[in-house]
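Visitor: Sequence plus predicted model, see below.
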Amino acid sequence: MAVKKNQSLDGRQVFGALLRALREFNDVTPGQAALIVGYSESMLEKIERGERNASPEFIDEIEKLLALPGVLEPTATRLREQRHPDWFGEYAEREGEAVSLWSYTTNAVHGLLQTREYAHSVLSAYAPTLDDEEVERRVQARLDRQELLTRKPAVNLSQVILESVLRQPIGGPAVMKAQLGRLLDVSAMRNASVQVMPLSHGAHPGMDGPFTLMETASQEWVAYVEGPDIGHVIDSRKQVSQFQVRYGMIRTQALNEADSRRLIEEMIREL
């Protein structure tokens, strides 16, 4: 049966209902389940209502608790595939499993840091052929990915953003002001670092374009590069090592975290 465009939320509700049914069948209360898997009870209830996505770590722990290995994961995998473009699916899965994520961005604020209004403006402009329903589906999927920042354990995040990205008034002054405020909020998190590569710097190692590096729980690193309607996950150790060296140089040459915050605050005052 073909998947309709408006099924992403319904898919989460189906997954949540399955999770709740299996939990209740095994006589496990929400409080017991939440305690064992390391989530708050309210977050577990949101997953069961289809309001939040379940991370791969959550699924692994809940399957162990219910002694049902491999029962929930196939449904969760199909749901992830429905919520993102085909070419983005592998990245989204790797991102959800990441313990560290480093990214250099040159075109738009990284999806993990976008506000709803900014994401809507970016997706509407980037893909003008998408109808409103599909745009909203992708916006929600993007926002759901941001749970990576606050889950337990939270991802170790490092972002370097080209200054021109922050000076482009995507969505208008009000939207951009809120987006810059969001960056300040993220930069204040203990697990996050936000830096700006100033335009005044001149030539630097990031001129080849944006990329992302991700580390898994098994300490394996992969790189990710993206173009128009195409994305490529790179797991070659030699290539990944080259990206790591490049990112280290970019971070060193960018403004430090304190100076980056001051620059962002100045941009907010200018809007």
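Guide: Perfect, I can see it now.

Visitor: hey, let's count contacts and neighbours off CA atoms from now on
Guide: Will do.

Visitor: all helices for the stretch 51-200 of the chain, in order.
Guide: 56-66, 73-83, 89-97, 116-126, 132-145, 163-167, 173-187 (DSSP state H, counting those that start in this stretch).

Visitor: Dump those helices into JSON lines; add mean neighbour count as well.
Guide: Shown next, in JSON lines, are the helices of the stretch 51-200 of the chain (neighbours: other Cα atoms under 10 Å):
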{"stretch": "helix 56-66", "mean neighbour count": "17"}
{"stretch": "helix 73-83", "mean neighbour count": "17"}
{"stretch": "helix 89-97", "mean neighbour count": "18"}
{"stretch": "helix 116-126", "mean neighbour count": "18"}
{"stretch": "helix 132-145", "mean neighbour count": "18"}
{"stretch": "helix 163-167", "mean neighbour count": "18"}
{"stretch": "helix 173-187", "mean neighbour count": "18"}
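
Visitor: I'd like those helices written out as CSV, with distance to Arg49 added.
Guide: As requested, the helices of the stretch 51-200 of the chain are exported to CSV (distance: least, Cα to Cα, whole Å):
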stretch, distance to Arg49
helix 56-66, 15
helix 73-83, 14
helix 89-97, 20
helix 116-126, 21
helix 132-145, 14
helix 163-167, 36
helix 173-187, 27
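
Visitor: And the contacts of stretch 263-271?
Guide: By Cα atoms under 8 Å, 6 or more residues apart in numbering, the surrounding residues in contact with stretch 263-271 are Leu166, Arg167, Pro173, Ala174, Lys177, Leu180, Gly181, Leu184.

Visitor: Between the two ends of stretch 126-137, what distance do you get?
Guide: Its start and end residues considered, stretch 126-137 measures 15 Å (Cα to Cα, to the nearest Å).

Visitor: next up, a second structure to put side by side with the first:
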Amino acid sequence: MNDGVDEAGWDVEPGDEIEPVVQAVGRLLRVCREAAGLRPGELAEVLGYGEDLIRKIERGQRIPRPEFLDKADHVLHANGHLRAFMEDMRRARYPKKVRRLKELEDRAVEMLLYSNHNIHGLLQTAEYMTALYEVRQPPLARDVIEREVAGRTGRQSVFGREPVPSLSFIQEQVTLERPIGGKTVLRRQLEHLLEISQLRNVSIQVMPTEREDHAGMHGLLEVLKFADGTAIGRSDGAFNGRPVESPRDLRILELRYGMSLVFAADGVPVLVLMDGASRVDVERVREELGVTKVGRADAQAVREATGYAIGGVPPFGHRTSTRVLADRSLLAHDVVWAAAGTPYAVFPIEPKELVSHAQATLVDVRERPADGV
């Protein structure tokens, strides 16, 4: 018997679609081992792992690491047959839910991502991730932590792919202050955020802790948009946390994400109606109004001017006579969904009717990408 370590792989999750491939790799390993005239314990001795690990892999209960297959291929003279599965097993090491998420993120052309508890996974350093998993209760096994970190790190390939997606992050201020893993880990994490924020396709905004209320008070929010016009979204505080794909449900999430469209122009409230997929260029708003300064209105000013809380401001029917600007991008849609007085309700309306009812002025204040399109 070999008392070598049993750590050259990960357990297969029940019902995982990768299970048949893992089982096929296990059967191939056994065929190659028997062809070489070795018993499981003898192969374990040569490779430096435990015999129990070899048996688990051969039964399809353990996902072998790529380096294990590489070494086994050499020892068993498998002529590359085991190495051929290295990439499959590299993908299989990610938990099922992570593989599905990575597939969606790899397809997305735009992502809207709000985090209120800790820094978003796509922005985390490996040591910050590890620290997060290490404080989980009940405690996670070391190989589980390693697998989760590998999966989350693998998702970050989205920053290097072409064509580049548009990534918009909103982080609660407290997530940048909590010293998860210690002050040194946090400092390096914040330095990493600064580096990522320099990418031309990445926007990172901070929600101040002093903000009394906003549309993201109910937790994590994510919207992923795809090139074919479809999208998928999820929020901890909506639809029981389940993913949604219908235009109406997605519009609710988009409104929650991008609802801060009430501005103060030289102290006077102005409402800007904007396509949920676009962002307001504050400087263009200032030029359009001919004022000195334009900034986001705070929660109290929004409520006093409109009668509604941030996240639920409708395009018309306000408490006071509020000036309204409507970006021309709205007219490209057959129907748009507007907030109906609360963060939980929207209503459909044709863009021309929306502009008419809101007595809005049509303007071009949408933020343009770097190429000017």
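Guide: Received it, and whenever you're ready, just let me know what you need. A quick note: this is a predicted structure, and the numbers were derived from the prediction, not measured.

Visitor: Can you calculate the TM-score here?
Guide: Scored against TM-score structural alignment, normalised by the length of structure 1, the superposed chains reach a TM-score of 0.62; 195 aligned residues with a Cα RMSD of 3.4 Å.

Visitor: closest one to Ala154 of structure 1 among the helices of the stretch 51-200 of structure 1?
Guide: Nearest of the helices of the stretch 51-200 of structure 1 to Ala154 of structure 1, taken as Cα to Cα: helix 89-97 at 10.7 Å.

Visitor: after superposition, how close is the closest one to structure 2?
Guide: Helix 89-97 of structure 1, aligned to structure 2 and superposed, deviates on average by 2.4 Å (mean Cα distance after the TM-score superposition for structure 1).

Visitor: Summarise which helices and strands that helix is packed against.
Guide: Identification of packing neighbours for helix 89-97 of structure 1 by 3 or more Cα pairs under 8 Å, 6 or more residues apart in numbering; DSSP states H and E yields helix 56-66, helix 73-83, strand 230-234.

Visitor: okay, these in a markdown table with distance to Arg12 of structure 1 next?
Guide: Below are the helices and strands packed on helix 89-97 of structure 1 laid out as a markdown table (distance: least, Cα to Cα, whole Å):
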| stretch | distance to Arg12 of structure 1 |
| --- | --- |
| helix 56-66 | 13 |
| helix 73-83 | 7 |
| strand 230-234 | 25 |
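
Visitor: Out of these, which gets nearest to Thr150 of structure 1?
Guide: When the helices and strands packed on helix 89-97 of structure 1 are compared by Cα to Cα, helix 56-66 sits nearest Thr150 of structure 1, at 13.6 Å.

Visitor: can you give me how far stretch 18-32 of structure 1 is from the chain middle?
Guide: Its chain's C-alpha centre and that of stretch 18-32 of structure 1 lie 28 Å apart, by Cα atoms, centre = their mean, to the nearest Å.

Visitor: in that stretch, what counts as buried?
Guide: Leu18, Leu19, Arg20, Leu22, Arg23, Pro30 (16 or more other Cα atoms under 10 Å).

Visitor: Could you pick out which of those are located in helices?
Guide: Per DSSP state H, helices hold the following members of the buried residues of stretch 18-32 of structure 1: Leu18, Leu19, Arg20, Leu22, Arg23, Pro30.

Visitor: rewinding a little: make a markdown table out of the buried residues of stretch 18-32 of structure 1 and add distance to Glu257 of structure 1.
Guide: Listed next are the buried residues of stretch 18-32 of structure 1 as a markdown table, based on distance: Cα to Cα, whole Å:
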| residue | distance to Glu257 of structure 1 |
| --- | --- |
| Leu18 | 44 |
| Leu19 | 41 |
| Arg20 | 43 |
| Leu22 | 46 |
| Arg23 | 44 |
| Pro30 | 40 |
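
Visitor: Closest to Ala188 of structure 1 out of these?
Guide: Of all the buried residues of stretch 18-32 of structure 1, Ala188 of structure 1 sits closest to Pro30, with 31.8 Å by Cα to Cα.

Visitor: What lines up with that closest one in structure 2?
Guide: Alignment note (TM-score structural alignment): Pro30 of structure 1 has no counterpart in structure 2.

Visitor: where exactly do the strands run in structure 2?
Guide: In structure 2, the segments counted as strands under DSSP state E are 9-11, 62-64, 108-115, 166-172, 202-207, 221-226, 231-235, 262-265, 268-273, 294-296, 323-327, 336-339, 346-349, 361-363.

Visitor: what does the third one correspond to over in structure 1?
Guide: The one in question is strand 108-115 of structure 2. Under TM-score structural alignment, the match for strand 108-115 of structure 2 is residues 98-105.

Visitor: List of residues touching the matching stretch?
Guide: For stretch 98-105 of structure 1, the external contacting residues (Cα under 8 Å, 6+ apart) are 95, 110, 153-162, 206, 209-217, 247.

Visitor: Now the buried members of the residues you listed.
Guide: Buried members of those, counted by 16+ other Cα under 10 Å: 95, 110, 154-162, 206, 210-216, 247.

Visitor: before we move on, back to that, pick the one among the buried residues of stretch 18-32 of structure 1 closest to Met197 of structure 1.
Guide: Distances from Met197 of structure 1 to the buried residues of stretch 18-32 of structure 1, taken by Cα to Cα, are shortest for Leu19, at 44.4 Å.
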